[in-house]
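Student: sequence and predicted structure are below.
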Amino acid sequence: MAKHAKSTARKKAPERAPNRPLRRRLAFWALRGVLAVVGFFAFLVLLFSFFNPPANIYQVQESVRLGSIEREWADWEEIAPVMARSVVAAEDANFCLHWGFDMRAIRQAVAEGGNRGASTLSQQVTKNVFLWQGRSWLRKAMEAALTPAVELIWSKRRILEVYLNVAEFDEGVFGVQAAARHYFGVEARDLSALQAARLAAILPDPKGRSASAPSDFVRSRTRSIISGAETIAVDGRADCFED
């Protein structure tokens, strides 16, 4: 009897180690997913530092809604320098001084109750190229994470070049080349100081403002932008993107 029990004990299969808890497995796969997303966006940021980005999500949506859009890429050398200065003066005067976020503008926006925009050109490029429109917390968090990467890998000139090519200037009109032709019948390289300031003045509300039939507000903003573009050319705040 004792021999039989001993033999049975020897034949008994060893117990398997318990499986890892479900929580640990989920955490493992969640981490892998996060790393995959980070790697994907890091690859895109690096890729678009050399190659021009394709149509973004919003442009595709507008193309479907409208049937077509006006969009043509203009390299940096094909854009009038005054256009770049005008956009910086209008949208982000401290563009050359910050690392992606203008903390002074953010503090001022908070003090004014959030009614004033504080997004830099770098943030707008990040949103327009890599993300989607809207005010969700997820998009804002991704924008906050991606903007420093764009600033680190792209030059200031590249950021501004991409911005000028993806910004919307009228319903279905994207990029400064299409805008110059749409409003003034000229190439982006031939824009005058007045025309460049007028285009910058309709941002960030191109569907509510017009560069060809400007309201009193747009005319006043245009004069301010012309002055601002001259100022940043003199005080050095355009040095990071001009020769």
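Tutor: Perfect, thanks for sending it.
Student: from here on, just use CA atoms for contacts and neighbour counts.
Tutor: Will do.
Student: quick one: the strands in the chain?
Tutor: In the chain, the segments counted as strands under DSSP state E are 70-71, 168-170, 173-174.
Student: single out the most deeply packed of these.
Tutor: strand 168-170 (a mean of 26; mean count of other Cα atoms under 10 Å).
Student: make a markdown table out of the strands of the chain and add distance to Val186.
Tutor: Below are these laid out as a markdown table (distance: least, Cα to Cα, whole Å):
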| stretch | distance to Val186 |
| --- | --- |
| strand 70-71 | 15 |
| strand 168-170 | 15 |
| strand 173-174 | 15 |
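Student: and here is the other one:
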Amino acid sequence: MKPRGRRLWRLALAAVLALPAASVLVVLLWGLVPPPVTWLMVMRSIEDGVGIDAPWTPYDDIADVMKRTVVAAEDARFCSHHGFDWEAIEQALDRLNSGRSLRGGSTISQQVAKNVFLWPGRTWTRKGLEAGFTVLIEAFWSKQGILEMYLNVVEWEPGVYGIAAAARHHFDTTPDRLTARQAALLAAVLPNPLEWNAGRPGGYVSSRAATLQARARSVRPADMPPCGR
């Protein structure tokens, strides 16, 4: 092989090896300090022309009822899986095979991987990267850290990210003062926050919130961080 060809192969190999190393480093970094913004926030801002309202709230300053409700709504087996809820994935595929729309199956950990480190999309490349980042955050972050990140980066309305901005925007309150009903309304809109409004809920959102409020009462301490670790 000619010297130029060997150099190109070495550069390609270095690039392949650098990607996993860079991924580990950025996961470690955001495990220590909150990210100022995420890719999703930046892309939404560019696409929709809205600002980014995303103040950070430490885990202990978020009402316990909000934590319980979002786990009940988004990932009931959050404490018992290691990033992937295979039972939920199987149920989602069963719905697809029966002719219904594919929904559900993504854990809170997967949603954090997608929202913090990646761009919106449904390509196999992005799904593969999502799986890789899910493994990394489960390996290097605590369950409490994952849930804290989720509650601080999830989108609740265009330009409104995280529980502090959502609590103020929809209910003129702070994350530590959210009531059970307010927490349920916020959790109820998470599947479609760009269309549904927690502060002005329609009939479906109001009904779903009532269901989630009841479901949250059954969430046991063992189902919440620190998850017995």
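Tutor: Looks like it came in fine. All values reported here derive from a predicted model rather than from experimental measurement.
Student: which ones are touching Leu136 of the second structure?
Tutor: By Cα atoms under 8 Å, 6 or more residues apart in numbering, Leu136 of the second structure lies in contact with 24, 27.
Student: the first structure: which residue goes with that one?
Tutor: Counting by TM-score structural alignment, Leu136 of the second structure lines up with Ala149 in the first structure.
Student: looking at the strands of the first structure, spot the one closest to Glu112 of the first structure.
Tutor: strand 168-170 (26.9 Å; Cα to Cα).
Student: which residue numbers in the second structure go with that closest one?
Tutor: Counting by TM-score structural alignment, strand 168-170 of the first structure corresponds to residues 155-157.
Student: distance between that stretch and the chain's centre?
Tutor: The gap between where stretch 155-157 of the second structure is centred and where its chain is centred comes out at 12 Å by Cα atoms, centre = their mean, to the nearest Å.
Student: what's the mean distance for it versus the first structure?
Tutor: Following the fit onto the first structure, the mean deviation recorded for stretch 155-157 of the second structure is 0.6 Å by mean Cα distance after the TM-score superposition for the first structure.
Student: contacting residues around that stretch?
Tutor: 161-162, 166, 186, 189-190, 193-194, 197.
Student: and Asp75 of the second structure, how many neighbours?
Tutor: Residues contacting Asp75 of the second structure under the criterion other Cα atoms under 10 Å number 20.
Student: mind listing what it touches?
Tutor: 106-108.
Student: residue in the first structure paired with it?
Tutor: By TM-score structural alignment, Asp75 of the second structure lines up with Asp92.
Student: separation between its match and Ile225 of the first structure?
Tutor: Asp92 of the first structure sits 11 Å away from Ile225 of the first structure, going by Cα to Cα, to the nearest Å.
Student: Gln195 of the first structure is nearest to which of the strands of the first structure?
Tutor: strand 168-170 (12.6 Å).
Student: buried sites along the longest helix along the first structure?
Tutor: For the first structure, the longest helix by residue count, based on DSSP state H, is helix 22-47. Of the residues in helix 22-47 of the first structure, those buried by neighbour count under the rule 16 or more other Cα atoms under 10 Å are 44-45.
Student: ok, now stretch 60-78 of the first structure?
Tutor: 69-71, 73-76.
Student: in helices, which of these fall?
Tutor: Using DSSP H, none of the buried residues of stretch 60-78 of the first structure sit in helices.
Student: in a markdown table, list these along with distance to Arg237 of the first structure.
Tutor: Listed next are those as a markdown table, based on distance: Cα to Cα, whole Å:
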| residue | distance to Arg237 of the first structure |
| --- | --- |
| Ile69 | 34 |
| Glu70 | 31 |
| Arg71 | 29 |
| Trp73 | 26 |
| Ala74 | 23 |
| Asp75 | 22 |
| Trp76 | 18 |
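Student: the aligned partner of Arg168 of the second structure in the first structure: how many residues sit nearby?
Tutor: Structural alignment (TM-score structural alignment) places Arg168 of the second structure against Arg181 in the first structure. By the criterion of other Cα under 10 Å, Arg181 of the first structure has 15 neighbours.
Student: for Arg181 of the first structure, give its distance to Arg189 of the first structure.
Tutor: For Arg181 of the first structure, the distance to Arg189 of the first structure - Cα to Cα - is 11 Å.
Student: likewise Ala141 of the first structure?
Tutor: 36 Å.
Student: please apply the same query to Ser63 of the first structure.
Tutor: 26 Å.
Student: quick one: contacts for Ala229 of the first structure?
Tutor: 82, 85-86, 88-89.
Student: pull out the buried members of those residues.
Tutor: 82, 85-86, 88-89.
Student: could you redo those residues as CSV and give each row distance to Pro21 of the first structure?
Tutor: Shown next, in CSV, are those (distance: Cα to Cα, whole Å):
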residue, distance to Pro21 of the first structure
Val82, 62
Arg85, 58
Ser86, 58
Val88, 54
Ala89, 56
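Student: tally of neighbours for the closest residue to Lys156 of the first structure other than its chain neighbours?
Tutor: Nearest residue to Lys156 of the first structure, sequence neighbours excluded (Cα to Cα, 6 or more residues apart in numbering): Phe241, at 5.9 Å. By other Cα under 10 Å, 18 other residues sit near Phe241 of the first structure.
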